[in-house]
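Q: return a 3D structure for these sequence lines:
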Amino acid sequence: MTPLQKLEHRIWQASTPTVWEKVLRVLIAVLRIINRSQIKLFATSLTYGSLLAIVPLLAVLFTLLKSFGIDTFLQKILMEMLAPMGDSGKEVGQYLLQFVNNAQTGLLGGVGMLFLFYSIFTLFRKIEVALNQIWHIHQLRSSKKQLISYLGALMLTVLVGALVIAGNVFFYQKLVQPEGEGNAIIVSLLMWGKRLLSVILTASVLAVVYSSVINTQVRFRAAFSGGLFCALLWLPLTAGFTALIAGSHNYSLIYSSFAGMIILLLWLDILWLLFLSGGLVAYFSQYPALLRAYNSKQLNPAEQEYFANRLLHIIIEHFEQGKGVVKLSQLINCTGLNRQQVLNLLAPFLSNKVIVSVGESHTYLLAMDRQKISDEFICQTIRGQVRGVSHDSMPEHLDNSEDLTYTGRQPE
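A: Take a look at the predicted model:
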């Protein structure tokens, strides 16, 4: 093996990985998934969706922030985000601000504004679809729940964004300016504190989006990890893209006035790819067992029976101890399997009413008399040899379920 392969083998096979080995596992897993999955296609789709939604979204943000009297600072943030594009960024920023002003003054008419708000909803829906695919969630919420969730995410984003802007203003006007003629070390420390605060609040904004949009219960710690990943990569990413654009003068020669649009598409695609990568980091933070070396392979029949037995006993233990439902995240972390493997193992027990799924957040509850569930019954269920269970096998709290029968057929 090459030295790089040896290092990778050591990282993945470590029984008690260090913090840095865990971080490297996450980075390697994210890079592999980006190269082998459709995440880049989702980023491209979101890039083109942004072209329709960016003007109405900015118009809404400017309107909301104007009530705080800090809409001018949003203009500065917008120009800073486009700064890596060089001169093209300034040109695109001026056009965007002009379009936003037209949208705010009502020049588009009622139908035009309705279309723009629909484009915002469509963009958020695309974000939800992309993040749900990353989290292996194949069920979308109803349009009503989506609308409420998107509005909540937008309002919380505006609130945290206002805190970011207010924090920057406070640091500059109250701390940095008074010390401007004083100790340079203090000024430097204050500027580092300002950057740290911006990183934390930016990560919080992204955490709100991850928590609100993904159709499952996302722990804030996991969502914040994904947001922090994006916030920390922002500076080196912008520096690298700025250097790339500065060294590529041929864009203007080849594309002429269209160069700004081409560069904007490239920059948006990179930003969306970074955002979706943060969703992957949040996924691995919520389900750390996914980073174990063996969980990516196909389970053989013996492993299926072993893990099915373990899953059922976890659910039974929760039921007997009065803890109620068991979350999917608990089952994943207890077994070390990935999300899809656990769902596949639970499927025959759900179809035969041995357990039931409660609500839309993948929580499970025992639905059969504990005395009827033997290790042999579990193995026969996972082999597909169980057609159902009888009505009197159901616990009293679920006694209204449909009649089922258990064949008891032995393995052939």
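
Q: okay, CA-based contacts and neighbour counts for the rest of this
A: Will do.

Q: where along the stretch 251-400 of the chain do the helices fall?
A: Along the stretch 251-400 of the chain, counting by DSSP state H, counting those that start in this stretch, helices occupy 259-286, 301-320, 328-335, 339-351, 375-382.

Q: which secondary structure elements does the top helix by length along the chain sit against?
A: The helix spanning the most residues in the chain, taking DSSP state H as the definition, is helix 184-213. Using 3 or more CA pairs under 8 Å, 6 or more residues apart in numbering; DSSP states H and E, the elements in contact with helix 184-213 are helix 109-134, helix 143-170, helix 220-246.

Q: with mean neighbour count and distance to Ala103 added, can I get those in TSV?
A: Supplementary listing: the helices and strands packed on helix 184-213 in TSV, determined by neighbours: other CA atoms under 10 Å; distance: least, CA to CA, whole Å:
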stretch	mean neighbour count	distance to Ala103
helix 109-134	18	8
helix 143-170	17	18
helix 220-246	18	29
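
Q: to check against the first, give me the structure of this:
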Amino acid sequence: MKKLINLLKLAFLKSKSFITYNIWKINLKELSWYKMAPIKLMRTFILAYRGFNEDKVNLRASALTYFSILSVVPIIAMAFGIAKGFGFDDKMRELLQESLKGQEDIAIWLIDFATNMLNSVKGGWIFGIGLVFLFWTIMQVLSNIENAFNGIWQVKHSRVFFRKFSDYFSIMLIAPILILVSSSSQVFIIETVDRISNEIAFIGYVGPIIHFFVKFVPYILVWMLFTFIYMVMPNTKVNFGSALIAGIIAGTVFQVLQWGYIHFQIGVSRYNTIYGSFAALPLFLVWLNYSWLIVLFGAEISFSAQNHHQYEYERDIKNMNLRTKRLTALYILNHIIHNFEAGNAPFTAQAISQNLKLPVKFVRQLIYELIECEVLAETPSKDFKEPAFLPAKSTQTITLHFVIEKLNNFGWDYSFINNNDKLLTAIESRLSAFEKLIEHSDSNELLVNLGTNQEAKHVMA
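A: As a prediction, the model looks like this:
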């Protein structure tokens, strides 16, 4: 028995070591596809789980729940307005009542409130103010959602205003349509198949098969909606494959949650004695919070699926010494400078990460340190999805010593230390003299003169 326990302990320790460390040391390029696939999947979920905790997704979901509650009426009003434009307003009403089954009073109250809001902005001098308030409220919610996604994707800046307007408007237009279609498509297709099967005998034989596959139509449409959100919301380029994987996983879990919520809602009437006509409110808040948790976990999956290969040797990077960090910063800066000198479009952090085969998180950390030191500057990229980077100074002034000095002097100085200490003054004097020697050394070259990666290989050969 003791031997078995020891074997189990050993197996547990080996598994833990593999998941936390060794799995990131595997070079996927050396593996066949059937060996690579499970490693990729494991890395994706490990990274997503870790990001879920590190990015404080619970806190972000709670904040989005709060903002959603504040804007629930304007959002429903906007959804009704769009649905009415396509002739789906009655279906929208049915969908909301179905979602709040057992608490029809709340559904009617929300519908009346949203309808009154729409009617109040139809005419008169208040039209402009009401319409602006409606759009502003929804834009604020979407902006907070974007900030949550940007935090997960480690993007420091939101979209510029005109891109916010165009992207958010497309979301406001597409999301209600997909939700309405997903709720009504199943009934519509089944009714159509039944009608045709009465006229064509062959359809009657395959009708049950069609009915079976039709059950998946709402899932497919929700997958499309989630995939669209995961591609559009972060202010960075998201690969379709990564967004699709996250969309399928999160969309499926969301549909299961929706099913459970609707069926559990019917039994909530037993709490009427405590909450009165608002018995649905606590359950609605729980559902809303879990919905945001699912959406944000899907964002973690999309990030992990796209960037898991950039986390190879991550523990080694965390324990990297200062000299190697400085060396890597110079390596990145050299790459940016030569791209700038060649007259090419400026690189994004994602592009640098791929070109130099460095973890994107580490690249962004070093780049923003160089920006704070005023060695690099941000500029919009071609698609405005994420910032690109250029030298902040003339390339004829950026030497090895210049960059190292900027990085070394970044942050607070030693003013809190006793300036009258003679030993400290002597050490500083020697250090300054040593730095002067480095500055005037023949090895203190301009980065632009060091050449590119290919040129360096040629020289070394």
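
Q: TM-score them against each other, please.
A: Once superposed, the chains reach a TM-score of 0.74 (TM-score structural alignment, normalised by the length of structure 1), with 388 aligned residues with a CA RMSD of 4.3 Å.

Q: about what we covered before: make JSON lines from the helices and strands packed on helix 184-213 of structure 1 and add distance to Glu320 of structure 1 to it.
A: What follows is these, written out as JSON lines (distance: least, CA to CA, whole Å):
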{"stretch": "helix 109-134", "distance to Glu320 of structure 1": "33"}
{"stretch": "helix 143-170", "distance to Glu320 of structure 1": "34"}
{"stretch": "helix 220-246", "distance to Glu320 of structure 1": "29"}
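
Q: which one of these lies closest to Phe68 of structure 1?
A: Closest to Phe68 of structure 1 of these is helix 143-170 (CA to CA; 7.9 Å).

Q: packing partners for that closest one?
A: The contact analysis (3+ CA pairs under 8 Å, 6+ apart) places helix 143-170 of structure 1 against helix 39-66, helix 109-134, helix 184-213.

Q: take these and write them to a markdown table, including distance to Cys379 of structure 1.
A: As requested, these are exported to a markdown table (distance: least, CA to CA, whole Å):
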| stretch | distance to Cys379 of structure 1 |
| --- | --- |
| helix 39-66 | 37 |
| helix 109-134 | 31 |
| helix 184-213 | 37 |
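
Q: which one of those lies closest to Leu271 of structure 1?
A: helix 39-66 (8.4 Å).

Q: in the helix or strand just after that closest one, which residues are buried?
A: Counting by DSSP states H and E, the next helix or strand C-terminal to helix 39-66 of structure 1 is helix 71-82. By neighbour count with 16 or more other CA atoms under 10 Å, helix 71-82 of structure 1 contains the buried residues 71, 73-75, 78-79, 81-82.

Q: what do you get for stretch 190-203 of structure 2?
A: 190, 193-194, 197, 203.

Q: show me those that map onto helices.
A: Counting by DSSP H, the buried residues of stretch 190-203 of structure 2 place 190, 193-194, 197, 203 in helices.

Q: farthest pair within those?
A: Largest pairwise distance in these, by CA to CA, is 12.0 Å, between Ile190 and Ile203.

Q: just the closest of the buried residues of stretch 190-203 of structure 2 to Val73 of structure 2, please.
A: Ile190 (32.8 Å).

Q: that closest one pairs with which position in structure 1?
A: Using TM-score structural alignment as the criterion, the counterpart of Ile190 of structure 2 in structure 1 is Tyr172.

Q: ok, its match to Leu197 of structure 1 distance?
A: Plainly put, Tyr172 of structure 1 is 13 Å away from Leu197 of structure 1 if you go by CA to CA, to the nearest Å.

Q: which residue packs closest to Thr252 of structure 2, ignoring adjacent ones?
A: The spatially closest residue to Thr252 of structure 2, leaving aside those adjacent along the chain, is Tyr219, at 6.5 Å (CA to CA, 6 or more residues apart in numbering).

Q: list the contacts for whatever residue of structure 1 lines up with that neighbour?
A: Aligned by TM-score structural alignment, Tyr219 of structure 2 pairs with Val199 of structure 1. Taking CA atoms under 8 Å, 6 or more residues apart in numbering, we find Val199 of structure 1 in contact with 228, 231-232.
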